[in-house]
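*Asks:* Generate coordinates for the sequence data below:
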Amino acid sequence: MDTRHLEAFRAVIETGSMTAAAVVLAKSQPAVSNLITRLEDELGVALFERKKGKLQVTPEAMLFYEEARRTLGVLERTRQVARDLKSLRSGTLSLASQPGLATYVLPPIIARLLKRWPDGTVRFITRSSPTVRDLGRIEAFDIGFAELPIESPASVIDTIEVPCVCMLPADHPLAAEAVITPRHLDDVPFISLYADHFLHEAIERAFAEQGARLRMAVHVEFFGTACALAMENVGVTVVDVITSLHFRKVGLVARPFEPRLDYRYAMFQPAPRPLSRIAREFVDAFRDQNARLIRANNPYLG
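*Replies:* Predicted coordinates:
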């Protein structure tokens, strides 16, 4: 069925005359009349009758009108989506990440992305890495960030390694040191991620190798919590350099930690499939910003 016939039919119904419909459709009155005649021939029923010079709608036409209106509505929405996709005006992106990235890294990327996609929508889930991996198994998001390992069938987009630094209150006696080692932290209250986390295990090995005592004050789940406790003089901590940027602004100092430790995580898709245009832009923006932040704040460079 030709959509031009349906559009002419809807216009005649809604305006009440062939002449008015012709104005709405920017067509001649005979052209509209011809479209209606063709539709009636296709349907095999009369849609309009003329009585005393006035156009009257038949009962069959009213029944058909509701279906025609719905059909055209769906078609117009589909056309609009197609136009939006072509012009990069709309799109939906679902993200999931651990709280550190969600708080300190991703918001400015999302803000810039939505300036380019003014009708776009971002759905943002913030959970621990194990929960993000679990949500990935049910494909609850488009792009996720979680600590390794990422299991199949998920598809890793990038593996990221971020150097870690030691965070101390500005008035801490060790703040005067250029580099912090486990020997400096021998028997100093320490705030660390939970005991089976790969970074905590690496810290334990570093202390053992230098014969220093790791005096645990608090185990936490997130770097941000560790830094907040350090600000309260509960102890010192080792966190990724990106998280450190925020807390350097509010009273902590960062010092390189030797031996070097890296925080590792992945940007991944729950299942391998082509990325949408808005997702591809997000991935490119994340790569660019994260690389610049690490390069500018890596204490082990130069």
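*Asks:* Please count neighbours and contacts with C-alpha atoms only from this point.
*Replies:* Will do.
*Asks:* Remind me what the strand ranked longest in the chain packs against, helices and strands.
*Replies:* Longest strand of the chain, by residue count under DSSP state E: strand 155-169. Applying 3 or more CA pairs under 8 Å, 6 or more residues apart in numbering; DSSP states H and E, we find strand 155-169 packed against helix 223-231, strand 236-240, helix 241-248, strand 252-256, strand 262-269.
*Asks:* and of these, who's closest to A296?
*Replies:* In terms of CA to CA, the element of the helices and strands packed on strand 155-169 nearest to A296 is helix 241-248, at 10.2 Å.
*Asks:* Any chance you could list what contacts the longest strand of the chain?
*Replies:* The set of residues external to strand 155-169 that reach it, using CA atoms under 8 Å, 6 or more residues apart in numbering, is 150, 174-175, 180, 227, 230-231, 233, 235-242, 244, 251-257, 260-272, 294, 298.
*Asks:* Any of those residues buried? List them.
*Replies:* 150, 174-175, 180, 227, 230-231, 235-242, 244, 252-257, 261-271, 294, 298 (16 or more other CA atoms under 10 Å).
*Asks:* returning to what we had before: what's downstream of the longest strand of the chain, the next helix or strand?
*Replies:* Using DSSP states H and E, the helix or strand that follows strand 155-169 in sequence is strand 189-193.
*Asks:* ok, residues contacting that next one?
*Replies:* 199-200, 214-223, 226, 229-230, 234-238.
*Asks:* and the residues you listed, which are buried?
*Replies:* Among these, the ones that count as buried by 16+ other CA under 10 Å are 199-200, 214, 218, 222-223, 226, 229-230, 234-238.
*Asks:* nearest to I138, of those residues?
*Replies:* F222 (24.3 Å).
*Asks:* Check the gap between that closest one and A102 for me.
*Replies:* 12 Å (CA to CA, to the nearest Å).
*Asks:* Same check on S155?
*Replies:* Between S155 and A102 the distance is 21 Å, computed by CA to CA.
*Asks:* now swap in T71 and tell me
*Replies:* Going from T71 to A102 by CA to CA gives 42 Å.
*Asks:* So which of those two has more stuff around it?
*Replies:* A102 (17 against 13; other CA atoms under 10 Å).
*Asks:* list the contacts for L261?
*Replies:* Neighbouring residues of L261 by CA under 8 Å, 6+ apart: P163, C164, L199, A202.
*Asks:* any idea which element K115 lies in?
*Replies:* Counting by DSSP H and E, K115 is part of helix 106-116.
*Asks:* Now the second one, please; I'll put the structures next to each other:
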Amino acid sequence: MRLRHIEVFNAVMLTGSVSGAARLINVTQPAVSRILQHAELQLGFTLFQRSKGRLMPTAEALTLHPHIERLFSQLDEVQRLAVTLKAGNSAKELRVLTVLALSYEILPRAIKLFRVKHADVTITVQALHSPQIVSALALQEADVGFLFSQVTHSALAQEHLSDGHMVCVVPKGMLPSRLIKRGSVSLAELSGQPVIGLDVMDPVGRSLNQACREAEVGLQFDITVQTYHSALALAHHGLGIALIDTCTAASADRTRVDVLTLDPLIPVPVKALWPAGKPGSVAVRAFVRCFHQALAQTV
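*Replies:* Okay, the predicted model is just below:
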């Protein structure tokens, strides 16, 4: 199928008629019919059958359509990238993406450091999930992003910034005093305790589940959350033990909770990413350095 065939096919699938497809893609009805017939001729099978004035897709058309939808999604990404490239990016603007956990303590410190020498740069910040950050950077919709875990993407360059790890945040009085005095706790010692679970789709949540499997420990997850700060907030209110990253734990209220080292050590690396085909500007490189410095001060 040619691209024009695909465009007409998709328009008919969306509208259910030749007239609707013609209006959608701004061509004449005879042109839609002609292109559709040519597509069917090339394919060697019928795509639509007429029923009560509407075009009903055949089984072959229904099989094709999900693949066509994915193709149009990719074309939309190309269009967005073209718009981004046409608009360019001002040297006085910095578009920053970060996972939510890094936006509470680390990001403000990094911005404060950055402002000392780059007070004239406008900064736009968005807190997103890791897959959204990767997608936006690949489409050059942002200049730099910060997240946890290793990322493999041909369109992105990255730099390792910090070797964070998971820690155990315990409401006061929930664990024996001997563990609190020791300053560390093992996964096995948390068995039977109310632990706040992390989303299994989250990189840190996956690392935690893997560590539990390797240690042959089954933790009791009465509450599961999507963000590390939600887990910390629940721990502050005595609702469970939070297993979170060191960056989030920097916000812990030590009058309400104790922060213990977790055994085994579960790494939570912090990475900086930017579009590989676009050399980092002076502002991007400076901001990455400031972010690195903020991590060193906090973690």
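*Asks:* Now N290 of the first structure. Nearest residue, chain neighbours left out?
*Replies:* V105 (7.7 Å; CA to CA, 6 or more residues apart in numbering).
*Asks:* can you name the residues of the first structure that the longest helix anywhere in the second structure overlays?
*Replies:* Longest helix in the second structure by number of residues (criterion: DSSP state H): helix 59-87. Using TM-score structural alignment, helix 59-87 of the second structure lines up with nothing in the first structure.
*Asks:* Then stretch 236-251 of the second structure?
*Replies:* On the first structure, the counterpart of stretch 236-251 of the second structure by TM-score structural alignment is residues 231-246.
*Asks:* What is the aligned counterpart of Q289 of the first structure in the second structure?
*Replies:* Here Q289 of the first structure is matched to A294 in the second structure, going by TM-score structural alignment.
*Asks:* Superpose on the first structure and give me the mean offset of the helix or strand containing its match.
*Replies:* In the assignment (DSSP H and E), A294 of the second structure maps to helix 282-298. Taking mean CA distance after the TM-score superposition for the first structure, the mean distance separating helix 282-298 of the second structure from the aligned residues in the first structure is 2.0 Å.
*Asks:* Now do that helix: which elements does it pack against?
*Replies:* Using 3+ CA pairs under 8 Å, 6+ apart, helix 282-298 of the second structure sits against helix 106-117, strand 156-171.
*Asks:* Next, format those as a markdown table and append mean neighbour count.
*Replies:* What follows is those, written out as a markdown table (neighbours: other CA atoms under 10 Å):
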| stretch | mean neighbour count |
| --- | --- |
| helix 106-117 | 17 |
| strand 156-171 | 20 |
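*Asks:* possible to save the ones you listed as TSV with distance to P57 of the second structure?
*Replies:* Below are those laid out as TSV (distance: least, CA to CA, whole Å):
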stretch	distance to P57 of the second structure
helix 106-117	52
strand 156-171	40
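*Asks:* ok, Q226 of the second structure - contacts?
*Replies:* Neighbours of Q226 of the second structure in contact, by CA under 8 Å, 6+ apart: L198, D199, D202.
*Asks:* Mind telling me what the second one corresponds to in the first structure?
*Replies:* Spelled out, it's D199 of the second structure. Counting by TM-score structural alignment, D199 of the second structure corresponds to Y194 in the first structure.
*Asks:* Which residue comes closest to that match once chain neighbours are left out?
*Replies:* Going by CA to CA, 6+ apart, Y194 of the first structure has H219 as its nearest residue, at 5.0 Å.
*Asks:* and M201 of the second structure, how many neighbours does it have?
*Replies:* Per other CA under 10 Å, the neighbour tally for M201 of the second structure reads 9.
*Asks:* so the host helix or strand of T37 of the first structure matches what in the second structure?
*Replies:* Using DSSP H and E, T37 of the first structure sits within helix 29-43. Per TM-score structural alignment, helix 29-43 of the first structure has no counterpart in the second structure.
*Asks:* Count the residues that sit near R70 of the first structure.
*Replies:* Under the neighbour criterion other CA under 10 Å, R70 of the first structure is assigned a count of 11.
*Asks:* Go over the secondary structure and confirm it is in a helix.
*Replies:* Yes. When DSSP: H, G, I helix; E, B strand; the rest coil is applied, R70 of the first structure is found to be in a helix.
*Asks:* part of a helix, is Q56 of the first structure?
*Replies:* No. Read with three-state DSSP, Q56 of the first structure is strand and lies in no helix.
*Asks:* which non-adjacent residue is nearest it?
*Replies:* E49 (5.1 Å).
*Asks:* tell me the SS of the one you found?
*Replies:* strand.
*Asks:* What's the separation between it and V220 of the first structure?
*Replies:* Separation of E49 of the first structure from V220 of the first structure (CA to CA): 79 Å.
*Asks:* For the helices and strands packed on strand 155-169 of the first structure, give me JSON lines that also has distance to S87 of the first structure.
*Replies:* Listed next are those as JSON lines, based on distance: least, CA to CA, whole Å:
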{"stretch": "helix 223-231", "distance to S87 of the first structure": "39"}
{"stretch": "strand 236-240", "distance to S87 of the first structure": "38"}
{"stretch": "helix 241-248", "distance to S87 of the first structure": "34"}
{"stretch": "strand 252-256", "distance to S87 of the first structure": "45"}
{"stretch": "strand 262-269", "distance to S87 of the first structure": "25"}
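*Asks:* Looking at those, which is nearest to R4 of the first structure?
*Replies:* Nearest of these to R4 of the first structure, taken as CA to CA: strand 262-269 at 42.6 Å.
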